[in-house]
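> Need coordinates for the following:
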Amino acid sequence: MTDSPLARWERRNGAVLAVASLLYLASYAVRVLGHDLPAAVRNLCLTVTLAAWAVFLVDYVVRLRLSGLRLPRFLRTHWLDTVVLLLPLLRPVRIVQAYQTVQSHQDRPRLALHARVITYAGISVTLLGFAGSLALYQQEHAAPGADIVTYGDSVWFTCTTLSTVGYGDLAPVTPLGRLVAVGVMACGLALLGAVTGTFSSWLLQVFSREGERPPEKSPGASRKDD
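A predicted model of the protein is given here:
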């Protein structure tokens, strides 16, 4: 296991980032869905959201310092960290990475490779779908001529888009809503490809192992040999 300062930092703060990510999503969800909540509650949620983002910013700066790289090269080699910092609703990707870091503390992972890929994909699609539906609802529900006017509509659109079904009964009308929809489409294609490829690889390995097994002798052949 790598014991560089950056690796030690990632191992130590994985749980902190996971908690901050969940707090960010929770506070953002309350702000988006809690239209009738008192102003004090909404302001508290905004404070939690900004505090969680501050944790992400500190983590990014520390990663930059510990990497020993100049900013342009760091941006090229850690582009996902940069995107997640600018678009915090993509934090579920980092939550999955934190889970992987916890698993790496064990001498052997608790799950096989194929099971881990499917588990990570399941966690990612759930959290990204939740975040995407919130962002879509925030942009669409009050727009003139919008199809997506309730959070249920947003969840339905996000599910059909992530699954690459796309019934077409609902569609975003705002520029930012369409941009969110494009991101949901990309995530759906990537996750579906990962799960399909992993499942196909697992099937090939099973069939290969079965083909390598020696043929079993029939009872009649055994008596003939005697």
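
> use CA for all of it now, contacts and neighbours both
Noted.

> distance of the residue nearest in space to the middle of the chain from residue 184?
In the chain, the residue lying closest to the centroid (C-alpha atoms, centre = their mean) is residue 124, at 2.8 Å. Here the distance between residue 124 and residue 184 works out to 12 Å (C-alpha to C-alpha, to the nearest Å).

> All the strands of the chain, residue numbers only.
When assigned using DSSP state E, the chain turns out to have no strands.

> residues in contact with residue 167?
Listed by C-alpha atoms under 8 Å, 6 or more residues apart in numbering, the contact set of residue 167 reads residue 160.

> now swap in the one 4 residues further on and tell me
For residue 171, the residues meeting the contact criterion (C-alpha under 8 Å, 6+ apart) are 147-148, 157.

> can you redo the residues you listed as CSV with distance to residue 52?
Below are the contacts of residue 171 laid out as CSV (distance: C-alpha to C-alpha, whole Å):
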residue, distance to residue 52
147, 32
148, 29
157, 28
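
> Let's see which of those end up in helices.
Among the contacts of residue 171, the subset assigned to helices under DSSP state H consists of residue 157.

> To check against the first, give me the structure of this:
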Amino acid sequence: MDDESPYSRWEQRTEIPLFLASLLFLAAYAARVLAASMPSFWKEVCLYTMIALWLLFAVDYVVRWRLIGGRFLRFARTHFLHTVVVILPLLRPLRIVPLYDVIQRRQGQPRLSLHARVIAYASLATLLLGFAGALAVYQQERGAPGATMRTFGDALWWASATLTTVGYGDITPVTTPGRVIATGMMAGGLALLGAVTGSFSSWLLQIFSRESDTKPPES
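Down below sits the predicted model:
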């Protein structure tokens, strides 16, 4: 889309503040889940903060739709990631690529190669997805009958095994919401792992091809 279009100008102005707001949303959610002994006043503060930030994300979504125009369902289909992060605001920090693009427009040319950027994006997205997924599953699993996930450390261990597709099976969700979240994390883990391995393999092929081209012919 044209950098001078109203949509592009809106994105450049809001992407960084909204990313910071998404981190604040994640922090407020983490406080409500992990700080069980937190006074009720602060729990309410965290809850209202999350509601206010979700409304902010919803307003951004509507503004983007109005700037582009057209039917709402078509916008929702063509801007699938925007739709997902409004429905599931915990995933908003995963919008790292648009954030990086906005920063690069202000700073000039990228400092990292394409392969390095893909690996960096996927690695950071994996960390954020793992932390958010561990929080969400731990909230559903703690105290459930027959649950093997008793601490947040267990949840982090389970998230690491799930995202890396190892799946030891020593800790598994037993609740229906927990299993739904786990399914989404499995799909996300496969996608991110594929991005990293594909980019790394492409980088290696380029290195070997370059060395082959520069190698002097055998006598």
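
> After superposition, what's the TM-score here?
The TM-score (TM-score structural alignment, normalised by the length of the second structure) is 0.95; 218 aligned residues with a C-alpha RMSD of 1.5 Å.

> Count the neighbours of residue 117 of the second structure for me.
16 (other C-alpha atoms under 10 Å).

> Distance-wise, check it relative to residue 2 of the second structure.
Note on residue 117 of the second structure: its distance to residue 2 of the second structure, by C-alpha to C-alpha, is 23 Å.

> cool, and residue 160 of the second structure?
Taking C-alpha to C-alpha as the measure, residue 160 of the second structure and residue 2 of the second structure are separated by 40 Å.

> the more surrounded of these two?
Under the criterion of other C-alpha under 10 Å, the comparison of residue 160 of the second structure against residue 2 puts residue 160 first, with 19 against 8.

> residue contacts, the more buried one?
Residue 160 of the second structure makes contacts with residue 130, as judged by C-alpha under 8 Å, 6+ apart.

> re the thing from before, contacts only, for the residue nearest to the centre of the first structure.
In this structure, residue 124 of the first structure makes contact with 92-93, 96, judged by C-alpha under 8 Å, 6+ apart.

> List only buried entries from the residues you listed.
In terms of neighbour count (16 or more other C-alpha atoms under 10 Å), the buried residues within the contacts of residue 124 of the first structure are 92-93, 96.

> From the residues you listed, pick the one nearest residue 217 of the first structure.
For residue 217 of the first structure, the closest of these turns out to be residue 96, at 48.0 Å, with distances computed as C-alpha to C-alpha.

> What is the longest helix seen in the second structure packed up against?
Of all segments of type helix in the second structure, defined using DSSP H, the longest is helix 176-214. Helices and strands touching helix 176-214 of the second structure, as assessed by 3 or more C-alpha pairs under 8 Å, 6 or more residues apart in numbering; DSSP states H and E, comprise helix 114-141, helix 152-163.

> can you give me how far it is from the chain middle?
Here the centre of helix 176-214 of the second structure is set off from its chain's centre by 15 Å, with C-alpha atoms, centre = their mean, to the nearest Å.

> buried residues in that helix?
Under the neighbour-count criterion of 16+ other C-alpha under 10 Å, helix 176-214 of the second structure has 178-179, 181-182, 185-186, 188-189, 192-193, 195-196, 199-200, 203 buried.
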